[in-house]
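In: Give me coordinates for this.
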Amino acid sequence: MFNLIEDFLNREERRRNRSLSKRFRTWLASDQAQAHVQKLERTLSKPGGEDRAVQILRKAEEAYKADDAYRKQDNKRKKSLKQFQKLFEDWLTTDKGAPYQNQIIGAETEEARALARLDAEKAFARANPHLLPLDYMDGSKTRIRPVRFGFPKDVEELSFDVIEPGLNQIGLVGANILRNWAKIVGTALAENTRPERISFPPKGRTNGTLFIKARQGFNTIIQHNSQEILFRINSHFGFKAVSEIRISKRYFDEAETTGQQIARTVISKRVQPAKELAPNVAAMVDGIKDPEFKKAFEELGKVIKARNG
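Out: Got it, this is the predicted structure:
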């Protein structure tokens, strides 16, 4: 049966007008390629299975390339780990590594010795992060975790990832235009305009038409600066996402600005808190032991009493 596969490989070489690599032929004889070889045997044993065998051979070549890439990466990983261990052993003999070496030698049990060695490896890795091998950089195998710096994020950044899929469905390119509208067009236009939607040509995600809702009197400004807006949008994305700008006929809602209108509405509805709590509310608040909670509920009760008259 192997002669059948060998004849097929020879015919494939003549068809391609080039030889298959010796390493690939050797790989076909290994245990990792047995599934592909068995498929080739079954297909070639059937009449008219030559075309199907060609497809199976191409899949086998792809599997060989993936296996070869993994093997090279594994060899590189082992080499980097070996180099790291050698440098680590040399570091233990220096003045900086001597205290850790003494802890390792002075450990009474194997477990304590392993922990001392792990502490020494961490100290060496922190001092030489550029020498970390691939095993230590892989998050799934990390024994020495590098120092990570966390930065606070706005609620907008955290919540926008949740609503982004829905925004994509209404035609916004990655929802980035709506999210970064103020950065793209500037504060003045952002407070008086709002991107509504983008319509793309059939089966395309470029050269779209952007519809903008604008406050009364800003239509002319948008038309006059349309080329600059187009340039800023496309520069933001790095490709020609939008090729035309149109003014939407929908009404521009004041609440869609930076929130100043909403803030004014909230402030206008504020009431002056009452001077004292209602008797039933005061009895409930007296049972709260935490002083901060008690103060917060007292302020809330006075506001509610003032609103209820």
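In: contacts and neighbour counts: CA atoms only from here.
Out: Noted.
In: neighbours around the nearest residue to V37 once chain neighbours are set aside, how many?
Out: Leaving aside its chain neighbours, V37 sits nearest to L28 (6.9 Å; criterion: C-alpha to C-alpha, 6 or more residues apart in numbering). Neighbour count of L28, defined by other C-alpha atoms under 10 Å: 18.
In: I have a second one here; can you model it like the first so I can compare?
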Amino acid sequence: MANEPKTFARKREMQIAEVANGIIDPVLARRAGISTALLGSWDEIAGEEFADCSRPEKIAWPRRDASDEAGGYQAGVLTIACEGARALFLTHAQGELIARINAFFGFPAVRQIRIVQKPVSHAVRHRRPLPPLKGEAARRLEDMMEGIENEALKKAVTRLGTAVLQKKR
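Out: Below you'll find the model as predicted:
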């Protein structure tokens, strides 16, 4: 027993994004009340109309009152930065946007949106579209999407399926 070789448990490999999110998320949550998941999913939440001109900045949660007997949860106010005149259009679409945000969180996290007009960085917005699938992969994706009638859902599933079924380089 004394001469047995030691075995070491292997640590699982982590992507740099996991490490960075683990460091950044607590700071974002404390300072702005948001997470990297919300920031990363903003293009899908805001939709094509507002993804390029807006970004979430912070969620202000109401302070809990010690005398509040219910002691329950209260939804917050999401501040969104939006560029120029598009802020007016975002104001008109805020009911739908609140519904999308709450669907993303899975509970009524946001009750109101506050829009501030300011420039929004476009540095991360330029993603190259993936080339379309060919051959067997394209047929598999088509078979999986059979029966989906909603065009927006079909487009999202196509994007996801293309990314998943794409051959690694």
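In: before we move on, back to that, any idea how far R52 of the first structure is from the residue nearest to V37 of the first structure?
Out: 18 Å (C-alpha to C-alpha, to the nearest Å).
In: cool, F297 of the first structure as well?
Out: Using C-alpha to C-alpha, which is the criterion applied here, F297 of the first structure is 77 Å from R52 of the first structure.
In: So for these two, which sits in the more crowded spot?
Out: Neighbours per residue (other C-alpha under 10 Å) separate F297 of the first structure from R52, with F297 holding more: 18 against 13.
In: Map the residue nearest to V37 of the first structure across to the second structure for me.
Out: If you follow L28 of the first structure across to the second structure using TM-score structural alignment, you land on a gap.
In: I'd say L28 of the first structure and Q34 touch.
Out: Yes. With contacts defined as C-alpha atoms under 8 Å, L28 of the first structure counts as touching Q34 at a distance of 7.2 Å.
In: residue ranges for the strands of the second structure, please.
Out: 54-60, 76-82, 110-117 (DSSP state E).
In: Any chance of those in CSV with distance to A46 of the second structure and mean neighbour count as columns?
Out: Formatted as CSV, these follow (distance: least, C-alpha to C-alpha, whole Å; neighbours: other C-alpha atoms under 10 Å):
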stretch, distance to A46 of the second structure, mean neighbour count
strand 54-60, 8, 20
strand 76-82, 11, 20
strand 110-117, 13, 17
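In: Same list (the ones you listed) but as a markdown table, adding distance to A152 of the second structure.
Out: As requested, the strands of the second structure are exported to a markdown table (distance: least, C-alpha to C-alpha, whole Å):
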| stretch | distance to A152 of the second structure |
| --- | --- |
| strand 54-60 | 20 |
| strand 76-82 | 24 |
| strand 110-117 | 24 |
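In: I'd like to know which of the ones you listed is closest to N21 of the second structure.
Out: For those, proximity to N21 of the second structure was assessed by C-alpha to C-alpha; strand 54-60 is nearest, at 16.7 Å.
In: and the closest one, which stretch of the first structure?
Out: So strand 54-60 of the second structure sits over residues 193-199 in the first structure, by TM-score structural alignment.
In: with the second structure superposed, average distance for the matching stretch?
Out: For stretch 193-199 of the first structure, the mean deviation from the second structure after alignment is 0.7 Å (mean C-alpha distance after the TM-score superposition for the first structure).
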